[in-house]
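>>> Model the structure of this input:
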Amino acid sequence: MITIEDLIRRYADDIAYVAQEPAASDLGTFINQLEVTVPRYSDAGINGHEDLETAAGHLNEACGNADESVRNAFLQRADELLYPIVWDMTQEYRDAVDD
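Predicted coordinates for the structure are as follows:
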């Protein structure tokens, strides 16, 4: 089972880099930063930004759901989208902006 803290720990630094903000420490901030990064990845021509948008939607659903099993399912779906792409996309972004 994935937790909100796990998601933030795994992805917040990379997402914050692209969002040009300090790393998120709560889910609301993390979702906002995901939403900021989608057009930045897209503008840089980096594939996968649609999955970030979908993951942000799943995390929004998780936030608003009182049913623990449903919330956990949305968190899991978000992680399944984020895990294979966030690090690679951020490395591509770094290369694109020459950082």
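>>> Every contact and neighbour count from this point should use C-alpha atoms.
Fine.
>>> What strand or helix carries the residue nearest the centre of the chain?
Nearest to the geometric centre of the chain sits Leu34, at 4.7 Å (CA atoms, centre = their mean). Leu34 is part of helix 27-43 when elements are defined by DSSP states H and E.
>>> Now the following helix or strand past that helix: buried residues?
Next along the chain after helix 27-43, taking DSSP H and E as the criterion, comes helix 49-63. Neighbour-count burial for helix 49-63, counted by 16 or more other CA atoms under 10 Å, picks out 49, 51-60, 62-63.
>>> Adding distance to Met1, write those residues out as TSV.
Output for these, formatted as TSV (distance: CA to CA, whole Å):
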residue	distance to Met1
His49	25
Asp51	20
Leu52	20
Glu53	22
Thr54	20
Ala55	16
Ala56	18
Gly57	19
His58	15
Leu59	15
Asn60	18
Ala62	14
Cys63	16
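>>> To compare against the first, here's the next sequence to fold:
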Amino acid sequence: MTTQTETAAPTADMILARYASDVADLAEEQPATTLAELANQLRTAAENLEGTDINGGDELETAAQYLTDGNAATDDNTRTVLLGKAAEYLTDVYGMANDYRDAS
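From the prediction side, this is the model:
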């Protein structure tokens, strides 16, 4: 018998807890406390990465758009899908933030 491991769909709180600190470092700001703030910081972080050799700015822009759309969604299923997509694009944030801190 094969069992599947289910992972919890990301919530706003989970995304903020997991990514806000590293994104704040990339944006050179204080950690976001809302999805809207995090989306804005992701856009700033993408701009900051443009002047470096660190890849990932496009992924941050895409994640920001999914967060913005997910935050505005009125349907719970749509919100869950969009936040999940955003989380997929944020998987490399930790490494980007480490590289950015090392380059500073």
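>>> In the helix holding Leu34 of the first structure, which residues are buried?
Buried, per 16+ other CA under 10 Å, within helix 27-43 of the first structure: 27, 29-31, 33-38, 41.
>>> Distance from the chain centre to that helix, please.
Computed by CA atoms, centre = their mean, to the nearest Å, the chain-centroid distance of helix 27-43 of the first structure equals 7 Å.
>>> elements contacting it?
Packing partners of helix 27-43 of the first structure (3 or more CA pairs under 8 Å, 6 or more residues apart in numbering; DSSP states H and E): helix 4-19, helix 49-63.
>>> so what's Glu59 of the second structure up against?
Taking CA atoms under 8 Å, 6 or more residues apart in numbering, we find Glu59 of the second structure in contact with 89-90.
>>> To which residue of the first structure is it aligned?
Under the alignment (TM-score structural alignment), Glu59 of the second structure pairs with Asp51 in the first structure.
>>> what's the answer for Leu90 of the second structure, then?
By TM-score structural alignment, Leu90 of the second structure lines up with Leu82.
>>> Run a quick neighbour tally on its match.
If you count neighbours by other CA atoms under 10 Å, Leu82 of the first structure ends up with 20.
>>> wait, doesn't Glu61 of the first structure sit right on Arg71?
Yes. The criterion here is CA atoms under 8 Å, and Glu61 of the first structure meets it with Arg71 at 7.3 Å.
>>> quick revisit: if I look at the match of Leu90 of the second structure, how far off is Ala66 of the first structure?
Leu82 of the first structure sits 23 Å away from Ala66 of the first structure, going by CA to CA, to the nearest Å.
>>> And Asn32 of the first structure, by the same measure?
21 Å.
>>> who are the neighbours in contact with Ala62 of the first structure?
Counting by CA under 8 Å, 6+ apart, Ala62 of the first structure makes contact with 70-72, 74-75.
>>> what residue of the second structure matches up with it?
That one, Ala62 of the first structure, aligns with Gly70 by TM-score structural alignment.
>>> ok, Ala78 of the first structure touching Glu61?
No. Ala78 of the first structure is not in contact with Glu61 according to CA under 8 Å; the separation is 10.2 Å.
>>> Quick check: neighbours shared by these two?
With CA under 8 Å, 6+ apart, Ala78 of the first structure and Glu61 have no common neighbours.
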